[in-house]
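>>> dropping a prediction and its sequence here:
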Amino acid sequence: MKFLYFGDKHERVTTPKSRFDDFRSTQRKKTEEILRLGRLHEVQAFLQPGDFFDSPQPPLDFVAEVVEQWTEVPMQNLLFEYLQGKKDEFEIFSSMASRIPIIGVAGNHELFGNNLKTLPKTMIGFLNKVGFIQFATKANPVLFETEDGLTVAITGTHYHVNMDHPDFVEDDYVVHEKLGDVHIHIVHGYLTNKDLCSLIPHVRVDQIAHTKADLTITGHDHIGFPLTEIGGKFFVNPGAVVRLSNHPKELERIPKVLLIDVSKKGVQIEEIPLASAAKGEEVLSRESVMSQQERIFLLQQYKETVEQSDWKTEGTDIVSAIRSIPEEDERWKQAKEALLSQIAKKEEELSGFGKEVKDAYIEKIEIENFQSHEHSVIECSQGLNVFVGESKQGKTAVLRALSWLYENKPAGKRIVRQGASYAKVTVWLSNGYKVARVLETKRGGRNGYEVTTPTGECSFYNTKSLEVIQPLLGFSVVPVDKDVVLNVNFLKQGKGWFLIGDEYSAPLRAKIVGTICGVQYADAVLRELEAEERKYREREKWLKKELEELNEQTRRYEHVAQLEDALKECERMWNQIEMRQERKTDLEQLWSRHEAAKQGKEELLYMLNRLSRVDAMKGTQQAVRDVVQRWTEVRRWQERLETTQRKLAALEQMIHRLPSRDGLEETWSMIKQQSDRLFSLLLLWDKAEKLKQQKAEQEERLRRLKDLSFQKVEELKGQLIRLDGVKETYQKTQELLEKKLSLQQKIKSLQGELMKQEEQIKHHKEQYGKWLKAYGKCPICHSVLHDDRIHQMVDDLFAIE
């Protein structure tokens, strides 16, 4: 026979603060796995150690959801089908038999105030009544019989307020008499295999090793302890099914269940980790781990300090007691000072309720027209005064009169004796004061207190001055809290004894006891701190809830980072596409330009065939202009030469007529040579004429080229750069440039020759002038020549038109 044990389930609606997963979904998955394991191993029952629910009264809709998942049997539908005759008893029994029962006990979370007496009022108690879970106790054990004839007894112990107390260990944990061949005992208590600190109530395994139970399983401690065997008896706590805290051990622990196999061979126990349980770091937050550990350490340190110190004997009030607490470090000192400051502030707030009270007792009472008393005078003595007499003789009215005087109760005019116009209650006090409560029924009548001092001075106070009157009367109030003032002077008729009657609630009793002990101010501060703490806790819960919602919203967008990477990749690819599109457009444009250039190339080649020398001629245009200019100068020189030749011819005739011709022949020979040179210049002139004609032809070609569109020419020129024929054109241009340079050198040489001819002509002029001057006569008319005439003749002879 097999059983499946699972620990504290803590089914709850809300997500624990230490978890950031979908807690309800996680719980459902674990329940499904536990049910699946139960069916897989064909277990007889589930065993559960308590704290199935996290609270005594979870919401009903949530409970219905949990129960529906665990039962797996639609009982209502089966009942209707049975009543309608659709199914018989056997079918109904077969359907119900498929459900695996749950056997267990109640845990502390399922009880109100850890009080086991509240179990019938809890949800788990109700589910036990309707058969969802079967409680197993020592008084009501659950018994099974295996196929091989063994009896299995299951008992348990519910959690209660004294659980793990030394006086209750035997009753709670130890089985003194076995109820079957195999006895399994379930306890919701803190059983452990090692000793813990004194702060934590717990029970060690060796303390209950004498139990007769073959297997003792416990819950309560969520971390648990491993299977321990002592004297053939097994003790184990596999831990809770859920992890509610972020304790470091919980972060490392993987929840598991126990498969218990009972046979003649004994009890076999197998731990099965839950596959649905995620790793601790995936579901638990570590934000408050260190702060929790620090709080536990400080709590332990504080307890040890209190136990080791004798501060309780060092003061008679709370302030002295607080001051006597040892200061372990600076934090303790600061905490003490802050606490004392708050207590002082609270004492100041409540001091208005504790005015100085006159030490006095009543010596005499006079009652006038108050209820049944027309005029009564009662003498009192120090100590106890007793009013005795028959009923309805005014004894209670005396107490009411004193209450009216001391507390202004009851209010209104109904206290005035019928037929009277006023009511008055006067007391004489042992301290010399006389105080009277007066009420006049007439319109505008007095309603207040007459106070006569020991010196005879009389004053009247209205009812709003009650706080001033009460201390004079010796009326003592106990300021329990700012809004609670306790009257301890009167024990009224029909009321219970002080602190015992029903009029005192438990919290009020605690406040009163604290006031009597002199710690009311500290209690008030403590309540304020607790209220402030609750506010902060509520604020913390709200912030954590908001944080959970924000985390949930954040988790919805966890894929954004991946989308961002994908978006960046898409942008990169899009940029590449745009770049390639631009390159495609450029290539298309280049292709169009290539086609246009190809066509333009053909046209240009055709034009180049016809205008192959245009660029060269254009480059030599300036050179031609220079040649033309030089040609013009040569032309002028030619004209001068012709004139000179004519004059030389005339001069030759004159020379022949001269008496001596030797010097003239030599001169003539020189002139002849100059004439030959001038003739060579004429040849150059012919060449210049040809160049002029070529220039005109080139200018005509240039004119035709200018008729072409400038833009077309620019485009054609741009295309020519990328054409193969550019090189050939460049070479031709170089040849033309070389010819140009050669022509320029020739022109320069001619210019040099012309300059030399001019020098020679100048020299001949001088020689001719000297010859005429030496001869002294004109060679033509033989007249005598003077210097002026000689110069004129020379200038006329060599003058150039």
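Cool, the structure landed. Numbering: from 1, shown residues only.
>>> going forward, measure contacts and count neighbours with C-alpha atoms only.
Fine.
>>> which other helices and strands does the host helix or strand of Arg555 contact?
Taking DSSP states H and E as the criterion, Arg555 maps to helix 520-556. For helix 520-556, the packing partners by 3 or more C-alpha pairs under 8 Å, 6 or more residues apart in numbering; DSSP states H and E come out as helix 330-350, strand 477-481, helix 506-516.
>>> touching the longest one from outside, list them.
Residues from elsewhere that reach helix 330-350, judged by C-alpha atoms under 8 Å, 6 or more residues apart in numbering: Val319, Ile322, Arg323, Glu327, Pro479, Asp481, Lys482, Tyr521, Ala522, Ala524, Val525.
>>> which of those are buried?
Judged by neighbour count, with 16 or more other C-alpha atoms under 10 Å as the criterion, the buried members of the contacts of helix 330-350 are Val319, Ile322, Arg323, Pro479, Asp481, Tyr521, Ala522, Ala524, Val525.
>>> still on that earlier bit, any idea which of the helices and strands packed on helix 520-556 is most buried?
Each of the helices and strands packed on helix 520-556 was scored by mean neighbour count; the highest is strand 477-481, a mean of 20, by mean count of other C-alpha atoms under 10 Å.
>>> which strands or helices does that one pack on?
Where contact means 3+ C-alpha pairs under 8 Å, 6+ apart, strand 477-481 is packed against strand 484-487, helix 506-516, helix 520-556.
>>> need these in CSV with distance to Gly224, can you?
Putting the helices and strands packed on strand 477-481 into CSV (distance: least, C-alpha to C-alpha, whole Å) gives the following:
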stretch, distance to Gly224
strand 484-487, 48
helix 506-516, 37
helix 520-556, 29
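>>> tell me which of the helices and strands packed on helix 520-556 sits nearest to Asn162.
For the helices and strands packed on helix 520-556, distance to Asn162 was read as C-alpha to C-alpha. The smallest value, 21.3 Å, belongs to helix 506-516.
>>> closest one to Lys647 among the helices and strands packed on strand 477-481?
Distances from Lys647 to each of the helices and strands packed on strand 477-481 were compared by C-alpha to C-alpha, and the smallest falls on helix 520-556, at 120.1 Å.
>>> may I see the buried residues of the closest one?
Of all the residues in helix 520-556, those buried under the rule 16+ other C-alpha under 10 Å are Gln520, Tyr521, Ala522, Asp523, Ala524, Val525, Lys544, Glu548.
>>> for the fourth one, which residues are in contact?
With contacts taken as C-alpha under 8 Å, 6+ apart, Asp523 has the following neighbours: Lys511, Gly514.
>>> 10 Å instead, please
Asp523 makes contact with Ile318, Ile343, Lys346, Val480, Asp481, Ala510, Lys511, Gly514, Thr515, Leu529 under the criterion C-alpha atoms under 10 Å, 6 or more residues apart in numbering.
>>> would you check that Val187 makes contact with Ala213?
No - taking contact to mean C-alpha atoms under 10 Å, the distance of 11.9 Å between Val187 and Ala213 leaves them out of contact.
>>> second structure follows, compare the two:
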Amino acid sequence: MSATLVICGDLHYRGSNPRGRLDNFQEALDAKLREVFHVARDKEATAIIIPGDIFDSFNTSWSVVADLASLLTEQPCPVLTVMGNHDIAGGNQETVRRTPYGLLARLGLIRDLQMEPYEFSPEYNLIITITGHGYNTETDVDMGQFTPPPDDYPEIRFKIHVVHSMLLEKPPGFDMRHTLVRNVKTTADVIISGHYHLGFPEHPAMCVDRDDGVMFINPGALCRLAATPAEMDRPIGVVLAEIFNTGIEDKPGMTCQFIPLQSARPGYEVLSRDHLEAEQEREERINRFLGLLAAEGEAKFLEIQEIIDDIAKREELPAAVVKEALNRIGRAREALGGRNT
């Protein structure tokens, strides 16, 4: 006997279209979430896991919140999640009670794993616990986010921990707060993360198996929010995880399979890059204009001494005043990056 979990990425539920979306974004999310429910029902899943960012904003309108609440009543099994950075205000978890995320949790439509861990036993001597740590101001700074809370149940065999962390397999190449898979210290057997929308695309199942046996899963976001090349090309889907008893004491096993969602249309059908290309053209024009201004300014600097001499003669200014004016202009020119010629 085994246990099956359906693992999604960030949802970012919202009622308006992100810039560059060509379709109806909310309708697209509804279709994807219904397909996730269908997969969970078909596979007889124990739970669906969404690792944060249920909403795109903690200020989502209540009519849109009602739409998602209505949709969540169709769930075939519990939806387990943690707070994402978009679900709360300013990384402050104390604001959650005043947010749409907090409302769904209080209504029992989602289960916050940080507040209420989930535990089940698909068979004798195989107990599975799912815990979580939501986003806060210390995410990807305090490594304690990756460690499940202590428990008093020594018979527990398999621990899954859900986080909303910028968890990457390799450095991003630019300044961004993140955590590398190799640096994570945890007592969990599996870490499920959201936040990073691309997931682990270099791995067919969106899973990274570390040498010490810890598995890291991020299937990528269920949404496409930006028309970047990576977002345009990536598949949208879920990870189907099956946990089973290997027959070896304290050694449960887990297999993962990535399932593309049929309702997710290709990136080129739902995203436009026109606004990005227009912004790039605008930036190039601004840079050209600034270059012309710099060249013109250099010419004016060359003429300034003649202008000052002319004014000094007409106004009969003392030589000391003229000298100080030229000195100040020289210092200003140096500060602005001008060249002495």
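Alright, I've got the coordinates. Note that the coordinates shown come from a computational prediction; the quantities given were computed from them, not determined experimentally.
>>> quick check: neighbours shared by Val187 and Ala213 of the first structure?
Joint contacts of Val187 of the first structure and Ala213 (C-alpha under 10 Å, 6+ apart) are Thr155, Tyr173, Val174.
>>> any idea whether the first one is helix, strand or coil?
I take that to be Thr155 of the first structure. strand (DSSP: H, G, I helix; E, B strand; the rest coil).
>>> what residue in the second structure is paired with it?
The pairwise alignment with the second structure assigns Thr155 of the first structure to Thr131, based on TM-score structural alignment.
>>> before we move on, what about the last one?
Across the two structures, Val174 of the first structure finds its equivalent in Thr147 of the second structure, going by TM-score structural alignment.
>>> what are the ranges of the strands in the stretch 1-150 of the second structure?
With DSSP state E, counting those that start in this stretch as the definition, the stretch 1-150 of the second structure shows strands at residue ranges 2-7, 47-50, 79-81, 111-112, 118-123, 126-133.
>>> make a markdown table out of these and add mean neighbour count.
A markdown table is the format used below for the strands of the stretch 1-150 of the second structure (neighbours: other C-alpha atoms under 10 Å):
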| stretch | mean neighbour count |
| --- | --- |
| strand 2-7 | 22 |
| strand 47-50 | 25 |
| strand 79-81 | 26 |
| strand 111-112 | 24 |
| strand 118-123 | 14 |
| strand 126-133 | 23 |
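>>> for Lys323 of the second structure, find the nearest of those strands.
Comparing the strands of the stretch 1-150 of the second structure by their distance to Lys323 of the second structure (C-alpha to C-alpha), the top pick is strand 126-133, with 66.7 Å.
>>> the closest one vs the first structure, average offset?
Relative to the first structure, and after both are superposed, strand 126-133 of the second structure has an average distance of 0.9 Å to its aligned residues, where the measure is mean C-alpha distance after the TM-score superposition for the first structure.
>>> the next helix or strand after that strand - contacts with which helices or strands?
Moving toward the C-terminus from strand 126-133 of the second structure, the next helix or strand (DSSP H and E) is strand 158-163. Judged by 3 or more C-alpha pairs under 10 Å, 6 or more residues apart in numbering; DSSP states H and E, the packing partners of strand 158-163 of the second structure are strand 47-50, strand 79-81, strand 126-133, strand 190-193, strand 215-217.
>>> any chance of TSV for those, columns distance to Thr95 of the second structure?
Written out in TSV, the entries for these read as follows (distance: least, C-alpha to C-alpha, whole Å):
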stretch	distance to Thr95 of the second structure
strand 47-50	20
strand 79-81	17
strand 126-133	16
strand 190-193	22
strand 215-217	28
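>>> returning to that earlier point: these two touch, right, the match of Thr155 of the first structure and Pro51?
No - here Thr131 of the second structure does not reach Pro51: they are 11.1 Å apart, not a contact under C-alpha under 10 Å.
>>> so for the two, which residues contact both of them?
Leu80, Thr81, Val82, Asp112, Leu113, His161, Val162, Val163.
>>> list the contacts for the second one?
It refers to Thr81 of the second structure. Taking C-alpha under 10 Å, 6+ apart as the definition of contact, the neighbours of Thr81 of the second structure are 8, 10, 48-54, 105, 110-114, 117, 130-134, 162-164.
>>> how does it look with 6 Å?
Remark: with contacts taken as C-alpha atoms under 6 Å, 6 or more residues apart in numbering, Thr81 of the second structure is in contact with Ile49, Ile50, Pro51, Gly52, Asp112, Leu113.
>>> just the third one next, same as before
When contacts are counted by C-alpha under 6 Å, 6+ apart, Val82 of the second structure touches Pro51, Gly52, Asp112, Leu113, Gly134.
>>> burial of the alignment partner in the first structure of the second one, as a residue count?
Pairing criterion TM-score structural alignment: the partner of Gly52 of the second structure within the first structure is identified as Gly50. By other C-alpha atoms under 10 Å, 33 other residues sit near Gly50 of the first structure.
>>> now do Ser70 of the second structure
Using other C-alpha under 10 Å, Ser70 of the second structure has 12 neighbouring residues.
>>> tell me how far it lies from Leu107 of the second structure.
From Ser70 of the second structure over to Leu107 of the second structure the distance is 11 Å, taken as C-alpha to C-alpha, to the nearest Å.
>>> same check, this time on Ala294 of the second structure
Computed with C-alpha to C-alpha, the distance linking Ala294 of the second structure and Leu107 of the second structure is 61 Å.
>>> and Ser57 of the second structure, by the same measure?
In this structure, Ser57 of the second structure lies at 19 Å from Leu107 of the second structure, with C-alpha to C-alpha as the measure.
>>> okay, the two: which has more neighbours?
Ser57 (20 against 10).
>>> neighbours of the nearest residue in space to the more buried one that is not next to it in sequence, just the number please.
Nearest in space to Ser57 of the second structure, with sequence neighbours left out and distances taken as C-alpha to C-alpha, 6 or more residues apart in numbering, is His86 at 5.0 Å. Counted by other C-alpha under 10 Å, the residues lying close to His86 of the second structure total 21.
>>> alignment lookup: His86 of the second structure to the first structure.
Applying TM-score structural alignment, one finds that His86 of the second structure aligns to His109 in the first structure.
>>> wouldn't its match be in contact with Phe53 here?
No - in this structure, His109 of the first structure sits apart from Phe53 without contact. The criterion is C-alpha atoms under 6 Å, and the distance is 7.1 Å.
>>> ok, so of the buried residues of helix 520-556 of the first structure, who is nearest Tyr406 of the first structure?
Comparing the buried residues of helix 520-556 of the first structure against Tyr406 of the first structure with C-alpha to C-alpha places Gln520 closest, at 24.5 Å.
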